[in-house]
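Colleague: Build me a model:
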Amino acid sequence: MSDAAMPTGQTFHDLYRDHRGWLECWLRRRMSNGSDAADLSQDTFVRLLASSQRIADLQEPRAYLATVGKRLLTNFYKRRSLEQAYLTALTLLPEDCVPSPEQRWILLETLQALDELLDGLPSPVRRAFLWSQLEGLGYQEIAERLQVSERTIKRYMAQAYEHCLLVEL
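Modeller: Got it, this is the predicted structure:
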């Protein structure tokens, strides 16, 4: 048994005690900020607690924790990229149109929720859906932008609507 394997019957407390430091170091090597690594480490263990995964059944806890950590790290960087794009767009607004800090927070949270909702859709489907819903473009205009047929856009939109409905269930 490797030293990363967990003995049978180990509890969440044991798992946390034995592997939290390792996971935080593992994340710190992939991030530029130790505080963010600590936060993601905690989030990883919170996810484990909330999951249906039985802790006693984990054969290789570090591999499992690393997988969950990688997913959270990916989401972290996607969120940061989205936030940076939003802040950049705000700098382009006339001063009298800049939203208040509270409005910015709400808008950023909404953008992140929308990004999570559409996660997993192919890029052209996401673009078509967002152009339709946020910019009000018609199918023909979207088809021209994506250089595909209008029939393809109809399929994309059906796929996006179906995805949204299934995620919401």
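Colleague: Please make it C-alpha for all contacts and neighbour counts, starting now.
Modeller: Noted.
Colleague: Specify the local secondary structure of residue 127.
Modeller: When states are read from DSSP: H, G, I helix; E, B strand; the rest coil, the local structure at residue 127 comes out as helix.
Colleague: no, scratch that, I was asking about residue 121
Modeller: Classification of residue 121 into helix, strand or coil gives coil, according to three-state DSSP.
Colleague: Give me the nearest residue to it, chain neighbours excluded.
Modeller: Beyond its immediate neighbours in the sequence, the residue positioned closest to residue 121 (CA to CA, 6 or more residues apart in numbering) is residue 160, lying 7.2 Å away.
Colleague: quick one: contacts for that neighbour?
Modeller: Contacts here follow CA atoms under 8 Å, 6 or more residues apart in numbering; on that basis residue 160 touches 118, 121, 125, 126, 129.
Colleague: To check against the first, give me the structure of this:
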Amino acid sequence: MLHRRIRNRSDAQDLTSETFLQVVDSSLDPRSFQEPRAFLTTVAKRILFHFQRRQALERQYLESMAALPMPCVPSVEDQALVIEAIAEIDRILHGLPLPVRTAFVYSQLDDMPHEEIAARLQVSVRTVSRYLTQALQHCMQAQLR
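Modeller: Next comes the predicted model:
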């Protein structure tokens, strides 16, 4: 299934290995599955979704780097570190509504004050405070998982 969707044998093998590792690392007993094939398919689809999302993030980042003048482009190593950080931030913020994620990114990465975030999102400063509280709580819960 993965090889047909990805069209890259090595990525398909990596994702198959990741699927296997997630099943082995889970606290579930594989012998208790009534539909083991359906369970594996669900796990594999989830892993494929995250893989494709990460590829899209990486592609967007690399496109933005290509638009920079040559002296401003970070080294390949720095780019890899940034891509890892972006993927981790995306993983942690996944599941939050878009306005909440946007407010959090503006606040934490762009260091915008609440008033400017409110103006950009066209919401009240109080709503921005609620968004940031929600995002911070979400991040703390993600760290506990």
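Colleague: Going by neighbour count, which of the contacts of residue 160 of the first structure are buried?
Modeller: Among the contacts of residue 160 of the first structure, those classed as buried by neighbour count (16 or more other CA atoms under 10 Å) are 118, 125, 126, 129.
Colleague: what do we get in the second structure for the second one?
Modeller: Using TM-score structural alignment as the criterion, residue 125 of the first structure maps onto residue 100 of the second structure.
Colleague: so that match makes contact with residue 137?
Modeller: No - in this structure, residue 100 of the second structure sits apart from residue 137 without contact. The criterion is CA atoms under 8 Å, and the distance is 11.5 Å.
Colleague: just checking, what packs against the top helix by length along the second structure?
Modeller: In the second structure, with assignment by DSSP state H, the single longest helix is helix 36-66. Helix 36-66 of the second structure makes packing contacts with helix 9-25, helix 76-93 when contacts are defined by 3 or more CA pairs under 8 Å, 6 or more residues apart in numbering; DSSP states H and E.
Colleague: Tell me the buried residues in the last one?
Modeller: Going back to what we said before, that points to helix 76-93 of the second structure. Within helix 76-93 of the second structure, the residues that qualify as buried by neighbour count (16+ other CA under 10 Å) are 79, 83, 86, 87, 90, 92, 93.
Colleague: In JSON lines: those, plus distance to residue 118 of the second structure.
Modeller: JSON lines is the format used below for the buried residues of helix 76-93 of the second structure (distance: CA to CA, whole Å):
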{"residue": "79", "distance to residue 118 of the second structure": "31"}
{"residue": "83", "distance to residue 118 of the second structure": "28"}
{"residue": "86", "distance to residue 118 of the second structure": "24"}
{"residue": "87", "distance to residue 118 of the second structure": "26"}
{"residue": "90", "distance to residue 118 of the second structure": "22"}
{"residue": "92", "distance to residue 118 of the second structure": "23"}
{"residue": "93", "distance to residue 118 of the second structure": "20"}
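Colleague: out of these, who's nearest residue 34 of the second structure?
Modeller: Using CA to CA, residue 92 is the member of those that sits closest to residue 34 of the second structure, with 31.5 Å.
Colleague: rewinding a little: show me the one of the helices and strands packed on helix 36-66 of the second structure that comes nearest residue 35 of the second structure.
Modeller: helix 9-25 (13.7 Å).
Colleague: Mean deviation, that closest one versus the first structure?
Modeller: With both structures laid over each other, helix 9-25 of the second structure and its partner residues in the first structure are 1.3 Å apart on average (mean CA distance after the TM-score superposition for the first structure).
Colleague: same question, stretch 82-92 of the second structure
Modeller: Once superposed with the first structure, the aligned residues differ from stretch 82-92 of the second structure by a mean of 1.0 Å; criterion: mean CA distance after the TM-score superposition for the first structure.
Colleague: Quick one: distance of that stretch to the chain centre.
Modeller: On the basis of CA atoms, centre = their mean, to the nearest Å, stretch 82-92 of the second structure sits 6 Å off its chain's mean C-alpha point.
Colleague: swap in stretch 48-64 of the first structure?
Modeller: Its chain's C-alpha centre and that of stretch 48-64 of the first structure lie 21 Å apart, by CA atoms, centre = their mean.
Colleague: give me the stretch of the second structure that that stretch matches.
Modeller: Aligned by TM-score structural alignment, stretch 48-64 of the first structure falls on residues 23-39 of the second structure.
Colleague: ok so, going back, mind checking how far the match of residue 125 of the first structure is from residue 24 of the second structure?
Modeller: Between residue 100 of the second structure and residue 24 of the second structure the distance is 34 Å, computed by CA to CA, to the nearest Å.
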